[in-house]
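# pasting the structure only:
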């Protein structure tokens, strides 16, 4: 696989509270924020964003780290991960609560809703950004949060990135507005563990809908970063997805697209 030029996306800059970041947009319809996994907006992440666009949504894909469109090689990916772990925007390790960048992401969701209209906004976070979609629930426009292979905090596999106060506020919002959170992981993933899913379930109750895929459902030949650095089945809808009929990862992708459709296009047929 080669780098992806992202030529079919519009490159914008969104600024909030003196923080400016590039956002790649494409499509029409209600907005969905697609947050890349480590080490950045890879061709597989862009492929997922195109699926979201093709399902009838306006994708907003923020550039949070890494080289946009780059094929995820091992050495470069390690360097991106090390820089992100040291950045003040992210809290890769336990004890600090939600990453500060989530404030900017909530503002992006609000702006996307103003631009795209509809009843609200969807959001999916993956790996390093997985829990960001949960923090974004505190923005009233976010109606469809998806957590894929949440990896933070890196130093405590039984913890979640949100602190107790945020988790309570999220649960209150989910219950008040009758919302749910979809989440995905592979059974043997050492970055997103069964203990972490149990912590989410304890904090959010039946508002948390967790899906666990068998390890053998993962693409056996992912890009070098995922083969050599991650080293386990991990990326449910990107690097480890097998795009074939009957595959659990494709079914997970379709469930996510249906979730966005039900929440963001209520009363509209799936083909509409």
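Received it, and whenever you're ready, just let me know what you need. None of the values given here were measured: they were computed from a predicted structure.
# From now on I want contacts and neighbour counts done on CA atoms only, so please keep to that.
Will do.
# can you pull the contacts of the closest residue to residue 118 other than its chain neighbours?
Nearest non-adjacent residue to residue 118, counting by C-alpha to C-alpha, 6 or more residues apart in numbering: residue 30, 5.5 Å away. Taking C-alpha atoms under 8 Å, 6 or more residues apart in numbering, we find residue 30 in contact with 56, 57, 58, 113, 116, 117, 118, 119, 120, 121, 264, 265.
# Please apply the same query to residue 93.
85, 152, 153, 154, 155, 156.
# Tell me the gap between stretch 130-139 and the middle of its chain.
Here the centre of stretch 130-139 is set off from its chain's centre by 9 Å, with C-alpha atoms, centre = their mean, to the nearest Å.
# what does stretch 137-148 give?
Worked out by C-alpha atoms, centre = their mean, stretch 137-148 lies 10 Å from the chain centre.
# List the buried residues of it.
Using 16 or more other C-alpha atoms under 10 Å as the test for burial, stretch 137-148 gives 137, 138, 139, 141, 142, 143, 144, 145, 146, 147, 148.
# for the chain, what spans make up the strands?
Along the chain, the stretches classed as strands by DSSP state E are 10-16, 19-27, 31-34, 58-62, 121-126, 142-148, 181-186, 208-213.
# this is the comparison structure:
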């Protein structure tokens, strides 16, 4: 394992191996920093950009043990349209991700659930937080199936791609996983969601989540058609809401 450099040099580099939902064994690098309750923060496309790492550093400063899975892209590389196009061409053909299929949980959710369980077993408390954004936004819901996840946060979830009305309403979960998520929500596990109200990439997913989860879905809509709520198009109110939500749900 190569030691992190640049923006991530103060983070501890490791790796985690576990099965995906389709039974394949997956291994991904991880970066870890901080102390306190655990939070798994999953990067967006094209990867772990400086804005993403900066947001993760804020969570560390707020008193959390933050773990960053590295799923694709070059860690620390800046955002560019070229990098977005390159990574999209890769992830769209990888079996661990779902980009267009409806009513299906991305297989990588199995690996992410295992990572959350391991972190929870180490740190204790009521559970860990799980935050996904854009391409990985719905992964936090897929992780919520596991009781180790006590604070799921969805930032502008964008998969499956909203190219049809039915896909625009889909929440990237199989019917069985959606049933478990609804049960957990009914039992008191709330879900925080952030998006720009005019963002075409998020479709009508928040409408679906309001219908399926009721008052357990905490919906935050910002005005405008921008996209990345806590990174490139950062809303300080959104960052503050995320920190407050994690503190409330993960307090020991």
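Yes, it's here. Please read these numbers as outputs of a predicted model, since none were measured by experiment.
# so what number do they get for TM-score?
TM-score of the superposed chains, computed with TM-score structural alignment, normalised by the length of structure 2, equals 0.91; 239 aligned residues with a C-alpha RMSD of 1.4 Å.
# most neighbours, which of the contacts of residue 93 of structure 1?
When the contacts of residue 93 of structure 1 are compared by neighbour count (other C-alpha atoms under 10 Å), residue 152 ends up highest, at 29 neighbours.
# what does that one align to in structure 2?
In structure 2, residue 152 of structure 1 lines up with residue 159, judged by TM-score structural alignment.
# any idea how far its match is from residue 193 of structure 2?
14 Å (C-alpha to C-alpha, to the nearest Å).
# Next: residue 72 of structure 2.
Following C-alpha to C-alpha, the distance that separates residue 72 of structure 2 from residue 193 of structure 2 is 23 Å.
# try residue 48 of structure 2
Distance from residue 48 of structure 2 to residue 193 of structure 2, counting by C-alpha to C-alpha: 21 Å.
# The two - which one has more neighbours?
Remark: of residue 48 of structure 2 and residue 193, residue 48 carries more neighbours, 27 against 24, as counted by other C-alpha under 10 Å.
# what's the counterpart of the more buried one in structure 1?
Match for residue 48 of structure 2 (TM-score structural alignment): residue 41.
# so what's its match up against?
63, 66, 67, 68, 69, 70.
# Now that we have these, which of them are buried?
Buried members of the contacts of residue 41 of structure 1, counted by 16+ other C-alpha under 10 Å: 63, 66, 67, 68, 69, 70.
# any idea how far the third one is from residue 141 of structure 1?
Right, the one you point to is residue 67 of structure 1. 29 Å.
# about what we covered before: next, the contact list for the match of residue 152 of structure 1, please.
So residue 159 of structure 2 contacts 98, 99, 100, 134, 135, 136, 137, 138, 170, 171, 172, 202 (C-alpha under 8 Å, 6+ apart).
# Structure 1: which residue goes with the last one?
In this case it means residue 202 of structure 2. Per TM-score structural alignment, residue 202 of structure 2 is aligned with residue 192.
# I'd like the distance between the aligned partner of the residue nearest to residue 118 of structure 1 in structure 2 and residue 95 of structure 2.
Aligned by TM-score structural alignment, residue 30 of structure 1 pairs with residue 37 of structure 2. Remark: distance between residue 37 of structure 2 and residue 95 of structure 2 (C-alpha to C-alpha) = 32 Å.
# for residue 80 of structure 2, same thing?
Applying C-alpha to C-alpha to residue 80 of structure 2 and residue 95 of structure 2 gives a distance of 25 Å.
# out of the two, which sits in the more crowded spot?
Under the neighbour definition other C-alpha under 10 Å, residue 80 of structure 2 and residue 95 were set side by side, and residue 95 has more, 14 against 11.
# when you align them, which residue in structure 1 goes with the more buried one?
Correspondence of residue 95 of structure 2 to structure 1, assessed by TM-score structural alignment: residue 88.
# What is the neighbour count of the closest residue to that match other than its chain neighbours?
Residue nearest to residue 88 of structure 1 in three dimensions, not counting chain neighbours: residue 100, with 7.6 Å by C-alpha to C-alpha, 6+ apart. With neighbours defined by other C-alpha under 10 Å, the count for residue 100 of structure 1 comes to 14.
# how about the helices of structure 1, start to end?
Using DSSP state H, the helices found in structure 1 span residues 43-54, 74-86, 101-116, 132-135, 164-176, 194-204, 224, 248-264.
# Determine which stretch of the ones you listed is the most buried.
helix 132-135 (a mean of 27; mean count of other C-alpha atoms under 10 Å).
# sorry, back to before: what residues does the residue nearest to residue 88 of structure 1 make contact with?
88, 89, 90, 91.
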